[in-house]
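Colleague: sequence first, then the predicted structure:
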Amino acid sequence: MGVEEELLVVDPTGRPVPLGPDALEIAARRGEGETAEEHDSNDDDGNEASAAHLVPELKAQQLELGTPVCHTLAEVESELRFWRSRADAAAAAVGGRVAALATSPVPVEPVATEGERYAQMLDAFGLTAQEMLTCGCHVHVGVEDDEEGVAVLNRIRVWLPVLTALTANSPFWQGTDTGYASYRSQAWHRWPSAGPNEPFTDAADYHRLIDAVLATGTVLDTGMIYFDARLSEKWPTVEVRTADVLLRVEDAVTLAGLVRGLVETAAREAETGIAPPQVRAEVLRVAAWRAGRSGLTGDLIDPRSGTPAPAAEVLAALLEHVRPALTDAGDEHRVSEGVGELLRRGTGADLQRRVHRRTGGDLTAVVRAAVAVTAGEPEDAAQAVPSRTD
């Protein structure tokens, strides 16, 4: 498995700044990443799980990290901590820091990263691309081949809204509390190719859909196939894309464990002939909306019944569903504890709102707290975001 995280680059006051390309120039000189020009020429958006790296994103107020292929959750945790520290060091070298926030709490005017592909996206998608400044977390899990991958996609789709709720970390947008726990998930669905799918007959059926989407001339390339989960174009993996970037590394590790458990469970079900749940994509879209609205503080749609149930009850059902796969991988205790901790202390959205209330509505304080937590420090460790050097 491998994990990709998109991060905001912020200045010492906590405001997002377009220093991502400058930070990546530093990282490239250290052999830790690609410049925007190099990345644009590679044209491999969203399919970068083969090696550790720092790369650009659509907006200059962002950068992305990716782990190498990992075999254990301990490796995932170690790699995420290391690459977050390298991203922070690169940002610090140009006067910034990084924050694992899925949207900017403070008002910001997004600045596009230079490059032909990003320019094409802005031209093709207008205000959607101009306003888009969101940070997600993508988890890749290895599969045998496309047939197994499609069998997995068919069976995990009903659980993906639950992952959106579990990872909610974007309550604010342009200085306003949106009323959502994950507003990133709402903004993201403005892309024409984003969202859930109907089940596929087989791998050929999946690829026919990709060809049909590309044939419309609407999305630029396969990198813009923004399905909730998809087959990687370059690697033998299923890529799950519904999560907000998570403030805490330990929560990202919990997510990675759950995704691997879902993929392994689905592969076993396919092998033994258990049919995938027949739930319409329209219902999954509603479930995803509800998950983004309330996170873990309200009811979620229970995939087993299609009706509302308390978030803790739905998460317990998810854990029970994947428990044999978690146990076989040695992940059952770690993931169960991680889910329990999220239920006890809340998501990143809950932390952001807590800091917002405690500071009398200071959104820059929310960002500064996020910088501290991103770096593995307590949320109250940063009264200001210092300009660090490395």
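Modeller: Noted; the coordinates are in hand.
Colleague: could you use CA atoms for every contact and neighbour count after this?
Modeller: OK.
Colleague: spell out for me which residue occupies the centre of this structure.
Modeller: The centroid of the chain falls nearest to residue 137 when counting by CA atoms, centre = their mean (1.9 Å).
Colleague: which SS state does that one fall under?
Modeller: Assigned with DSSP: H, G, I helix; E, B strand; the rest coil, residue 137 falls in the strand class.
Colleague: does it touch residue 7 like I think?
Modeller: No. Between residue 137 and residue 7 there is no contact under CA atoms under 8 Å: 9.4 Å.
Colleague: what do the two both touch?
Modeller: By CA atoms under 8 Å, 6 or more residues apart in numbering, residue 137 and residue 7 have these common neighbours: residue 245.
Colleague: could you work out the end-to-end span of stretch 10-20 for me?
Modeller: End-to-end distance for stretch 10-20: 9 Å, by CA to CA, to the nearest Å.
Colleague: buried sites along the helix or strand residue 148 falls within?
Modeller: Using DSSP states H and E, the element containing residue 148 is helix 146-156. Buried residues in helix 146-156, counted by 16 or more other CA atoms under 10 Å: 146, 148, 149, 150, 151, 152, 153, 154, 155, 156.
Colleague: ok, stretch 1-11 next?
Modeller: Under the neighbour-count criterion of 16+ other CA under 10 Å, stretch 1-11 has 1, 2, 3, 4, 5, 6, 7, 8, 9, 10, 11 buried.
Colleague: what about versus this one:
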Amino acid sequence: MPRIPLRHRRHRDPRPGDPAPAPAQRGTGRLSPGRKLGVEEEFLLADPVAWHTVPAAADVLARAEPYAGTCQPELRASQVEAATAIRATRTQLRADLLAGRRVLGAAAERAHAVLVASGTPVLAGPEPPGGPDTRFALIDGRYRALVTGYQACGCHIHCEVPDRDHAVAVVNHLRPWLPTLVALSANSPFAHGRDTGHVSWRIVEQSRFPAAGIPPWFGSFTEYRSEVDRLLACGALLDDRMTFWLARPSPALPTVEIRAADTATTADEALLQALLTRALVDAALADLAAGREAPRGNERVAASALWSAARYGMAGPAVDPWRECTRPAHELVPLLLDRTAAALEDTGDLTLVRDLLGRLARRGTGAQRQRRIAVHGLRGVMRALAADVLSPL
């Protein structure tokens, strides 16, 4: 497929008062194979009595049984990751998500630890050493205190696209929706024994790194690559995998990686993020096929929208990136569903996504549930998180 000549298309930045993007065209009415995607879930390992994190990753991974996905180390020795196989259907993906959690949960139990799904450690504990990978040691040396206590856990979605220029163009379309994905997934209100006042402290911790937050608008993969190379030359990044942008093209594969979500308390909440993300990618590709590029928007408004999502989540004010003003967060979810409905209908996922969004609205996000339980103590929060990690719902 030829390079997408984005720079030569007519373009106008959005202005206050502009409406949100029109919903994508209705689906074909025919169920189609879903665009392939994979999910990486990062987890904490905790002591089953004291409930602070413990550096048990090597022991846990050595005890993990094989399954369709993979189990991997993470930046700190108190973290592990489960990665699904590359899947096209929600049934396969959900089975992998559940299997990865069960495999790591059983391995953690054999290693006298507990698997916990939270974006940040709820309780204070000993500072964990770095993971076993040589690259992790280099990251420690470069960023020092930024990473020595960094135990943030996210849910990362990888979705296929036709090529790397399409990947960049898709990321441009995803930018205004990333704060809503953050708000829906918020699951890190506590950090090291204190209430942060935010619903996603993980996003705040990530914001301290170079190349973090909402990604810039790029006109091509070449332009994106030039910016990454510039940051590498400045010493801000260790390598091209070190960007902390919440959505980015793969440096080598025709995929986009969306890293907006905190790690989900349950497998179905991770599945919700995956299905919404894939549908957003499909909607973006449909726009590109019709000659509609993404508007650049205002960088400071985008940053404000992300901050508000991490601060308040679904319970407080959000920032409407099109009107450039505050708006109730719950009003952005129907816009997201409108944007993704056609793609979800084509893959047969629309009913399930509506059900999962309704369930989330009734139960509250992970952060809201953590705070409800916290009135009885933070150890109770950890016990609840450990129980939920193996629950499908």
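Modeller: Cool, the structure landed. Since the structure is predicted, the reported quantities are computational estimates derived from the model, not experimental observations.
Colleague: would you mind reporting the TM-score between them?
Modeller: The TM-score (TM-score structural alignment, normalised by the length of structure 1) is 0.88; 355 aligned residues with a CA RMSD of 1.5 Å.
Colleague: before we move on, the earlier item: pull the most distant pair out of the buried residues of stretch 1-11 of structure 1.
Modeller: Farthest pair in the buried residues of stretch 1-11 of structure 1 (CA to CA) is 1 and 11. Separation: 32.5 Å.
Colleague: burial count for residue 279 of structure 1?
Modeller: 17 (other CA atoms under 10 Å).
Colleague: can you map out the helices along the stretch 101-250 of structure 1?
Modeller: Using DSSP state H, counting those that start in this stretch, the helices of the stretch 101-250 of structure 1 run over 116-131, 146-156, 160-166, 183-188, 203-215, 249-271.
Colleague: which of these sits closest to residue 321 of structure 1?
Modeller: helix 249-271 (7.8 Å).
Colleague: so that closest one corresponds to what in structure 2?
Modeller: On structure 2, the counterpart of helix 249-271 of structure 1 by TM-score structural alignment is residues 267-289.
Colleague: buried residues in the matching stretch?
Modeller: Within stretch 267-289 of structure 2, the residues scored as buried using 16+ other CA under 10 Å are 267-288.
Colleague: one more: stretch 328-335 of structure 2?
Modeller: Residues 329, 330, 332, 333, 335 are the ones in stretch 328-335 of structure 2 that count as buried (16+ other CA under 10 Å).
Colleague: and for the aligned partner of residue 117 of structure 2 in structure 1, the neighbour number?
Modeller: The pairwise alignment with structure 1 assigns residue 117 of structure 2 to residue 100, based on TM-score structural alignment. If you count neighbours by other CA under 10 Å, residue 100 of structure 1 ends up with 30.
Colleague: now swap in residue 23 of structure 1 and tell me
Modeller: Residues lying near residue 23 of structure 1 (other CA under 10 Å) number 30.
Colleague: kindly reformat the helices of the stretch 101-250 of structure 1 as TSV containing distance to residue 23 of structure 1.
Modeller: Below are these laid out as TSV (distance: least, CA to CA, whole Å):
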stretch	distance to residue 23 of structure 1
helix 116-131	18
helix 146-156	36
helix 160-166	29
helix 183-188	24
helix 203-215	34
helix 249-271	21
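Colleague: quick one: which of those is nearest residue 235 of structure 1?
Modeller: With CA to CA as the criterion, residue 235 of structure 1 lies closest to helix 146-156 of the helices of the stretch 101-250 of structure 1, at 10.4 Å.
Colleague: what stretch of structure 2 does the closest one fall on?
Modeller: The aligned range for helix 146-156 of structure 1 in structure 2 is 164-174, by TM-score structural alignment.
Colleague: and the matching stretch, how far from structure 1 on average?
Modeller: Mean deviation of stretch 164-174 of structure 2 relative to structure 1 after superposition (mean CA distance after the TM-score superposition for structure 1): 0.9 Å.
Colleague: pull the residues that contact that stretch.
Modeller: 3-4, 161, 215-221, 224, 247-250, 253-256, 280-281, 284-285, 288, 293-296.
Colleague: for PyMOL, write the selection for the buried entries among those.
Modeller: Buried residues within these, by 16+ other CA under 10 Å, are selected in PyMOL with:
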select buried, resi 4+161+215+216+217+218+219+220+221+224+247+248+249+250+254+255+256+280+281+284+285+288+293+294+295+296
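Colleague: longest strand of structure 2?
Modeller: Under DSSP state E, the strand in structure 2 containing the largest number of residues is strand 37-46.
Colleague: distance from the helix or strand following that strand to structure 1 after superposition?
Modeller: Remark: after strand 37-46 of structure 2, the chain's next helix or strand is helix 57-63, criterion DSSP H and E. For helix 57-63 of structure 2, the mean deviation from structure 1 after alignment is 1.2 Å (mean CA distance after the TM-score superposition for structure 1).
Colleague: take the contacts of stretch 164-174 of structure 2 and keep only those in strands.
Modeller: If you go by DSSP E, those have 247, 248, 249, 255, 256 in strands.
Colleague: and whatever residue of structure 1 lines up with the second one, what does it touch?
Modeller: This means residue 248 of structure 2. When structure 1 is aligned by TM-score structural alignment, the residue opposite residue 248 of structure 2 is residue 230. Shown in contact with residue 230 of structure 1 (CA under 8 Å, 6+ apart): 153, 238, 239, 240.
Colleague: residue 202 of structure 2 now?
Modeller: By CA under 8 Å, 6+ apart, the residues touching residue 202 of structure 2 are 119, 120, 152, 153, 188, 262.
Colleague: can you count the residues close to the second one?
Modeller: Read that as residue 120 of structure 2. The tally of other residues near residue 120 of structure 2 (other CA under 10 Å) stands at 27.
Colleague: what's it in contact with, if anything?
Modeller: 151, 152, 153, 188, 189, 190, 191, 192, 201, 202.
Colleague: ok so, going back, quick check, nearest of the ones in strands among the contacts of stretch 164-174 of structure 2 to residue 303 of structure 2?
Modeller: Relative to residue 303 of structure 2, the closest of those is residue 247; by CA to CA it sits at 13.9 Å.
Colleague: ok, and the closest non-adjacent residue to that closest one?
Modeller: residue 258 (4.3 Å; CA to CA, 6 or more residues apart in numbering).
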